[in-house]
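Colleague: Here is a sequence together with a model predicted from it:
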Amino acid sequence: MSNHFHSQKEVENYLSTTVAELLSQLTPEQKPLWGKMTPQHMVEHLIVVYKLSMGRFSVPVVSKEEDWPKLKEYLMKDSPMRRNVPSPNGKSELQPLRFADLEEAKQKFFAETETFLKFCEAQPEFIANHPYGGPLTAQEWLFCHKKHIKHHLIQFELIPDYE
């Protein structure tokens, strides 16, 4: 069953170890299976989502409050995400790149992963809004990050699609 809920430890290991191993294989030339992000845009996007989950900035919630419970359940589950979902801010163009190159972006991403994992350990009940799922605790964001990162690993063919 691919959509069971993993233990927190498994998810932490996945984010700190497996993702690093997979992203080390990502090259600037790789093309996405869908969407228009470059590898560097994708890695920088993942950094931004980590920052969002730690309350470094916030975004408006675009979903209705009565839908939060089922959206949250979907976000916690290790299952495929819909593809080509427009950005919740309604902008379809790529964001400007912040780092010099893909390598630098990867290093920042690995550092941000460790920052988030420490944050989650220190403040598991910290709440930050998810643009679709509404208020999530840091612990809930942990599961959400795994699902979201896997989605982008599939996008760049670093892992096979969900069976």
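Modeller: Structure received.

Colleague: C-alpha only now, for contacts and for neighbours.
Modeller: Fine.

Colleague: quick one: the strands in the chain?
Modeller: Counting by DSSP state E, residue ranges of the strands within the chain are 127-130, 134-137.

Colleague: Just say which of the ones you listed is most tucked in.
Modeller: strand 127-130 (a mean of 21; mean count of other C-alpha atoms under 10 Å).

Colleague: quick revisit: can you put the strands of the chain in JSON lines and add distance to Gly55?
Modeller: Listed next are those as JSON lines, based on distance: least, C-alpha to C-alpha, whole Å:
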{"stretch": "strand 127-130", "distance to Gly55": "6"}
{"stretch": "strand 134-137", "distance to Gly55": "11"}
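
Colleague: list the helices and strands the longest helix anywhere in the chain packs on?
Modeller: Of all segments of type helix in the chain, defined using DSSP state H, the longest is helix 102-122. The contact analysis (3 or more C-alpha pairs under 8 Å, 6 or more residues apart in numbering; DSSP states H and E) places helix 102-122 against helix 39-53, helix 138-155.

Colleague: Got another one to weigh against that:
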Amino acid sequence: MKSIFNTKDNQEIIARIHKLTPESQAVWGKMNVDQMFKHTNEALIVAFGENTVKVNFFMRLLGRMLKNKVFNSEFKRNSPTAKEFIFTDNYDFETSKKELVKNFSRFAEGHQSIKITDHPFWGKMNYEDWNKLMWNHVDHHLRQFRV
């Protein structure tokens, strides 16, 4: 599997992000491209301890039970999303894209970029877990927009 921590692999994702334009259309789902940038950025900065998600007991239990299955397979289309990651406003395309690129690039600094080892939904997270989650999530949304 490719790695968010590997500079070459990390740049591969960033190159795909740069292929998107304000006119890029999703093949599935309700988000436009700037909402997708905002969504993926807010999800990935959880790893840096810069975004918190409140999860009730039942959802924490569910996340821990599903973790291995979800992390070791391709993300499904139209999967449920935590309310903290749903964005319905419109955002400046260039600003939201730059923010996502800047934050995704941080993973290439290595494992020290990760500040959270206990995800509010998924539970205990090691570096490989973060790699799988972040790679699969961003890749999923880039495929959503055909890049």
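Modeller: It's in. Only a predicted model underlies this, so the values are computations on that prediction, with no experimental measurement involved.

Colleague: related to what we said a few turns ago, for the strands of structure 1, which one sits closest to Met37 of structure 1?
Modeller: The closest approach between Met37 of structure 1 and any of the strands of structure 1, judged by C-alpha to C-alpha, belongs to strand 127-130 at 21.1 Å.

Colleague: List of residues touching stretch 63-77 of structure 2?
Modeller: Under the criterion C-alpha atoms under 8 Å, 6 or more residues apart in numbering, residues 28-29, 121-123, 129, 132-133, 136-137, 140 lie in contact with stretch 63-77 of structure 2.

Colleague: try it again with 6 Å
Modeller: Surrounding stretch 63-77 of structure 2, the residues in contact under the criterion C-alpha atoms under 6 Å, 6 or more residues apart in numbering are 121-123, 132-133.

Colleague: Next, the buried residues of that stretch.
Modeller: Residues of stretch 63-77 of structure 2 classed as buried by neighbour count (16 or more other C-alpha atoms under 10 Å): 63, 67, 70-71, 75.

Colleague: again, but for stretch 87-107 of structure 1
Modeller: Within stretch 87-107 of structure 1, the residues that qualify as buried are 102-103, 105-106, counting by 16+ other C-alpha under 10 Å.

Colleague: now stretch 47-67 of structure 1
Modeller: The neighbour-count criterion (16+ other C-alpha under 10 Å) identifies 47, 49-54, 61 as the buried residues of stretch 47-67 of structure 1.

Colleague: State the distance from the equivalent of His141 of structure 2 over in structure 1 to Pro32 of structure 1.
Modeller: Aligned by TM-score structural alignment, His141 of structure 2 pairs with His152 of structure 1. Applying C-alpha to C-alpha, to the nearest Å, one obtains 9 Å for the distance of His152 of structure 1 from Pro32 of structure 1.

Colleague: who's more crowded, these two?
Modeller: Comparing His152 of structure 1 with Pro32 by neighbour count (other C-alpha atoms under 10 Å), the higher total belongs to His152, at 23 against 17.

Colleague: Which residue, neighbours along the chain excluded, lies closest to that one?
Modeller: Met42 (7.1 Å; C-alpha to C-alpha, 6 or more residues apart in numbering).

Colleague: Just to confirm, what residue in structure 2 is aligned with the one you found?
Modeller: Taking TM-score structural alignment as the alignment basis, one finds that Met42 of structure 1 is matched in structure 2 by Met36.

Colleague: neighbours around the residue nearest to His152 of structure 1, how many?
Modeller: 21.
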